[in-house]
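Peer 1: Output the structure for:
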Amino acid sequence: MKKPVVITAKEAVDYIKDGSALCTIGMTLISASESILKEIEKQFLEKGHPKDLTYFHTCGQAAMKQSGGLQHLAHEGLLRRVFGGHWGQSPLMMELIMNNKIEAFNLPQGQMANMFHSMALREPGKLSRIGLGTYIDPRVEGGKMNERTKNCGFDAVGLVEVDGEEYLQYKPVKIDTLLIRGTYADENGNIDTSHEGMALEVLPAVMAAKRWNGKVICQVEKIVKAGSLNPKHVTVPGVLVDAIVVCENPMEDHRQTYSWYYDPAYSGQMMAPEAAAKPVPLNIRKVIGRRALTELLPDQIINIGTGIPNDVIGPIIAEEGVSDHVMITVESGIYGGVPAETIDFGISMNAQALIGHDRQFELYNGAGVDFTFMGAGEMDQYGNVNATKMGAKAPGAGGFIDITATAKHVIFCSTFTGGGLTASFTGEGLKIEKEGKIKKLVKEVQQISYNGRIAWERGQKMLYVTERAVFELTGKGPMLIEIAKGVDLKKDILEQMDFKPLLAEELKVTDTAVYRDGVFGLRDILKTKEKKGGEEI
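Peer 2: Have a look, this model is predicted:
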């Protein structure tokens, strides 16, 4: 029976040839194969090899300014072309893209995760309507994130017609070497991932690599006796694994996530004691999150995106005691629990379920969640939203395009202006202390991450919530429907925009409860809606 060889991280790099295609699986620094990634970087810097790689990764695999994950690969010459879902936590990768040092294709994270299935099945690409009308559409930008990519002569996304309907064709990428991570490997190479904080898309990626006759290398913490693993807990059968690297320094290079080595409450081995929710301090972000949550209906499945939503939506739900009214999901495959924040995004304490990352996007792209709360960079007069490129800085989409395309309600959470905005709050309302330097309500967004026209035609309800104003998408563009008490319509809103919005016949005033300390009453809001049969009020 075929068994994988046990090799060192240094020997693993020999599998990666110049000009070949490398794929890694992980999210933030969760499940990062650090031992091997460090060695790739070391050998490139010392010997100049491997070089000119094509790199395929679905999720952002970095932790802000930390050195781990794909940061190790962000060197001019090491990479030639990258297909990535997100680079917002990888400043080194964004710098390469901004300076035209590499070709960079940004594709929707969920489409990339499910591309492994189409690649494994030898299909001519993944067909989807997700991304139509956005910068992913080849008639717009084709997912090309800099001038070098636009002039490279290659298209990662095509346009096809099936039964009279348009679809995007996400073209397959040949995988020569795949890096995955597990907790244990037995002597036959069977891989157990029990201590990993996410299920991710490990097996589909393995199947895709095998279709191309690619090499699968797995970093593990320990090798155990053959037959000692529960077969139901085997994520990857050993016959599909070519080589195993045992991590020599697991406390540093095999951490469950950036902020801690291992906590069983994040991987399902046990539950942590219930603790009182730590309230988020009253600030602009919390006010925006509170106002956004007043749109919520009882008994809904919701998604929380990065930025303001990730930082405040979950904590507000816990603080207000309404966790029993909603099911929080995260794109990594998490249901319930307490999601971790910022650099540990995608992992959750005391989760009720952890499913595959690729499977999660079948819900998001198919049925669609009831509500998604997403961050946003700017919105224009057509209701288009940009959350993927600001100036030359290109963080990319992550799951943004996948999730917002099909959610029943999309609530964008953003400050009205950026760059130095400060405000104070009282029971009487809001006071702008210092206006931001950057206008976010613009005539035309720099990049279309969310297409307002298509969303309206689909019958989706979209709100753009800020600390001082709320806009609702209509067939004619954004309509200002609500303003905060204490702000001046002309000075603080209309003069801070680059376009004139539609105005509701009767402008509502934001409930001042969202500006006060302590619980603001979300539970009562949901109970009232519940009594009215879930109707919005």
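Peer 1: use CA for all of it now, contacts and neighbours both
Peer 2: Noted.
Peer 1: which helix is the longest one in this protein?
Peer 2: helix 34-47 (DSSP state H).
Peer 1: just the helices in the stretch 201-350 of the chain please.
Peer 2: Counting by DSSP state H, counting those that start in this stretch, the stretch 201-350 of the chain has helices at residues 202-211, 250-253, 284-293, 308-319.
Peer 1: before we move on, back to that, packing partners for the longest helix of the chain?
Peer 2: In terms of contacts (3 or more CA pairs under 8 Å, 6 or more residues apart in numbering; DSSP states H and E), helix 34-47 is packed against helix 9-13.
Peer 1: One more, so I can put them side by side:
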Amino acid sequence: MASARPPIGDPAEDVSKAAAPGEETLMQNSKVMTADEAIARIKDDDVIATTGFVQSCIPEMLHAALEKRFVETRAPRDLTLIMCAGAGDSKGLGTGRLHHEGLLKRVIAANFGRMPKVAEAAQNNKIQGYNLPQGVISKLYRSCASGSPGLFTKVGLHTYVDPRFGGGKVNTVTREDLVKLLEVEGQEWLFYKATPINVALIRATSADPLGNLSMEKECLTLDVLAQAMAAHNNGGVVIAQVERLVADGSIKPKDVKVPGILVDCVVVADPPEMHRMNYGVVYDPALAGEVRVTVDNLPTMALDERKIIARRASFELPLNGVINLGVGAPDGVANVANEEKVTPYLVMTTEAGAIGGVLAGGSSFGSSANAHSIIDQNQMFDFYHGGGLDLTCLGMAECDSLGNVNTSKFGGRLNGCGGFIDISQNARAVVFAGTFTAGGLKIAIEDGNLKIVQEGRARKFVKQVEQVTFSGQYAADKSQPVIYVTERCVFQLTDHGLELIEVAPGIDIERDILAHMAFKPHIHSPIAMNPALFAEGPMGLLADLLNEGLKDRISYDASRNLLSINLSAWAARKKADVADLQRAISEACTAAGRKVNAVVNQDGCRIAEDLYDQYADMVAYVNKHHYERMARYATSAITRTKLQDALRRRGLETRVYDSAEAAYASLGISAA
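Peer 2: Predicted coordinates for the structure are as follows:
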């Protein structure tokens, strides 16, 4: 590797010119060295933690130097690699460079997809491997730094990470248990064992002569501080790759991300390509937060299956809520929200630490243009694990009748869970989004109807998922709202598994849905998907999310003193929806000037699993203040049962009729 190049960029100054009299000793003891000199400090059997998120913030020069040393000298050998998200291009860069036989003995990672040859070695029992949740690994760095033996969390319960289902081990040669199931005060918890770290390979923008690091041109800060502290406090080595050197005092104290007391080696990237922002972007000041850019003219998505899915998922967005979007079909939700002018009412986040702004895609995935703030990855997972997310929209590779989802191991590939388990288990509500089948699916939209031109080769709705990355039963037990959105239909998670609740216009249930599933979902009274999803032009998403049409669903007949409330195909997706409904009913009844008889049509009405009690509280309020008598009906047996259970818990009239005629008859009023 080439030696360190001169410092660049304002306010950086040439260190040799900045040195004052009496500082020569400090300069002689500089931590700056070549990549080869730094990597020479790594010993056989060391445990290495490296930074990077997907294709961003990767210390490429350090990975390249480690690969070069091993290829030339066959040392160091039998290393343990610990990493969170994948850090590579899937073609050999990043941690993909570490595939050489003998270099690695064990890998503990959230994602293997970015280093396919390493994944192959794990699948062939050539190395030990653990696939653990990204947020857990991220927070374990702090456990290592503080001397804690590990981490207690519920993340991973009832998935393949749970010791009852494999403990996150990816092959048969991996025998040590890093995850234990424990009971604390009557509740199940997982305990993840911390692995002491000897070497931290981190990355920053600038370094001063003391080794203080700043990250002004990085798009994310990730876990560099926690990793450096973990290695240092274990008596290990911290090697930092930087873009430039700056004079002593150039970095303001609050801008120092990693203090020099933790840093042993500073390597200046040379050539500059070794320090690209990500593999597809050399540098983007908007992603670094140095400038703000105009985003009003983002490209509009073509009306294809991906946009249909993103559009339908967008109707679940909670205004003023905090959102996380996964890769693939889910990332189209951000585009749709922008098209529909909904973005100002949302706060998008990434598990990598970006909050607000416009989420980036492609090689920049994980970062954000015009971000409100960027926090460390482990802090973001504190927020996620604690229930801070209002909604997440994630992809799905496989789904079974119980609502289990697999994204980590399928089709003979070890991909890994990434942050999927951390996010899906702790978000208030979950939308899984993806095409109904995979591999060659082609659709057409004709006169507002969806037509399947060519079916995908692979089924996604299978009898049993290969690996449980998301447990449907666990989610149902927690009353977590979960739906599964495809281009042709929508399913909802219930206590008994998947229920088909929406079907696209033009789609035949037997021909286009059931014929391509390995199981039959519950089918009661599915409604048609919103026709606006299949038409060009704006959908009126913001008006829908604001419930501006609720007043049009309520009518009053003074001659019969009858209030008719039509909640057919309406959804209570968040607390604000229930509050909006109560307000609309109260306003209509106040205008009537007296207590009214009310009939409520709840046919096709969807109430989120965790909102039934709040909905029942709303019913109790309007009953007490506005209703003389009331009857409601729904053709779906599941809807009736859930409503009745919620009403019973509030001591209310529990009868939900199965037809409009029966509801009206109970009040002695004709339906006409």
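Peer 1: quick one on the thing from earlier: please list the outside residues in contact with the longest helix of structure 1.
Peer 2: Helix 34-47 of structure 1 has contacts (CA atoms under 8 Å, 6 or more residues apart in numbering) with 9-10, 12-13, 49-51, 68-70, 72-73, 78, 219, 247-248, 253-254.
Peer 1: Could you do stretch 473-480 of structure 1 as well?
Peer 2: By CA under 8 Å, 6+ apart, stretch 473-480 of structure 1 touches 381-383, 452-453, 456-457, 461-463, 469-472, 501-504, 507.
Peer 1: how about 6 Å then?
Peer 2: Contacts to stretch 473-480 of structure 1, defined as CA atoms under 6 Å, 6 or more residues apart in numbering, come from residues 381-383, 462, 471-472, 501-503.
Peer 1: Which among the residues you listed count as buried?
Peer 2: Buried subset of the contacts of stretch 473-480 of structure 1 (neighbour count, 16 or more other CA atoms under 10 Å): 381-383, 462, 471-472, 501-502.
Peer 1: E201 of structure 1: which of those is nearest?
Peer 2: E201 of structure 1 lies nearest to M462 out of these, by CA to CA, at 30.3 Å.
Peer 1: show me the residues around that closest one that make contact.
Peer 2: 409-411, 472-473.
Peer 1: Mind checking which of these are in helices?
Peer 2: Per DSSP H, those never map to helices.
Peer 1: quick one on the thing from earlier: the longest helix of structure 1 corresponds to what range in structure 2?
Peer 2: Using TM-score structural alignment, helix 34-47 of structure 1 corresponds to residues 60-73 of structure 2.
Peer 1: Also stretch 210-223 of structure 1?
Peer 2: Using TM-score structural alignment, stretch 210-223 of structure 1 pairs with 232-245 in structure 2.
Peer 1: Which residues belonging to that stretch are considered buried?
Peer 2: Those would be 232-234, 236-245, for stretch 232-245 of structure 2 by 16+ other CA under 10 Å.
Peer 1: could you redo those as JSON lines and give each row distance to V600 of structure 2?
Peer 2: Below are the buried residues of stretch 232-245 of structure 2 laid out as JSON lines (distance: CA to CA, whole Å):
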{"residue": "H232", "distance to V600 of structure 2": "65"}
{"residue": "N233", "distance to V600 of structure 2": "64"}
{"residue": "N234", "distance to V600 of structure 2": "65"}
{"residue": "G236", "distance to V600 of structure 2": "67"}
{"residue": "V237", "distance to V600 of structure 2": "68"}
{"residue": "V238", "distance to V600 of structure 2": "65"}
{"residue": "I239", "distance to V600 of structure 2": "66"}
{"residue": "A240", "distance to V600 of structure 2": "65"}
{"residue": "Q241", "distance to V600 of structure 2": "65"}
{"residue": "V242", "distance to V600 of structure 2": "65"}
{"residue": "E243", "distance to V600 of structure 2": "65"}
{"residue": "R244", "distance to V600 of structure 2": "68"}
{"residue": "L245", "distance to V600 of structure 2": "70"}
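Peer 1: So what's the residue count around K460 of structure 2?
Peer 2: Here the count is done by other CA atoms under 10 Å, and K460 of structure 2 has 23 residues near it.
Peer 1: If you drop the residues flanking it in sequence, what lies closest to it?
Peer 2: With sequence-adjacent residues excluded and distances taken as CA to CA, 6 or more residues apart in numbering, K460 of structure 2 is closest to E398, at 4.6 Å.
Peer 1: what do we get in structure 1 for the one you found?
Peer 2: Under the alignment (TM-score structural alignment), E398 of structure 2 maps onto E378.
Peer 1: can you tell me which residues contact its match?
Peer 2: With CA under 6 Å, 6+ apart, E378 of structure 1 has these contacts: 385-386, 440-441.
Peer 1: Which one (most neighbours) among these?
Peer 2: Within those, V385 tops the neighbour count with 28 neighbours, counted by other CA under 10 Å.
Peer 1: What's E362 of structure 1 aligned with over in structure 2?
Peer 2: Using TM-score structural alignment, E362 of structure 1 sits opposite D382 in structure 2.
Peer 1: and its match, how far is that from V453 of structure 2?
Peer 2: 45 Å (CA to CA, to the nearest Å).
Peer 1: So if I had to pick from these two, which one is more boxed in?
Peer 2: With neighbours defined as other CA under 10 Å, D382 of structure 2 and V453 compare such that D382 has more, 16 against 11.
Peer 1: On the three-state scheme, the more buried one is what?
Peer 2: Per DSSP: H, G, I helix; E, B strand; the rest coil, the local secondary structure of D382 of structure 2 is helix.
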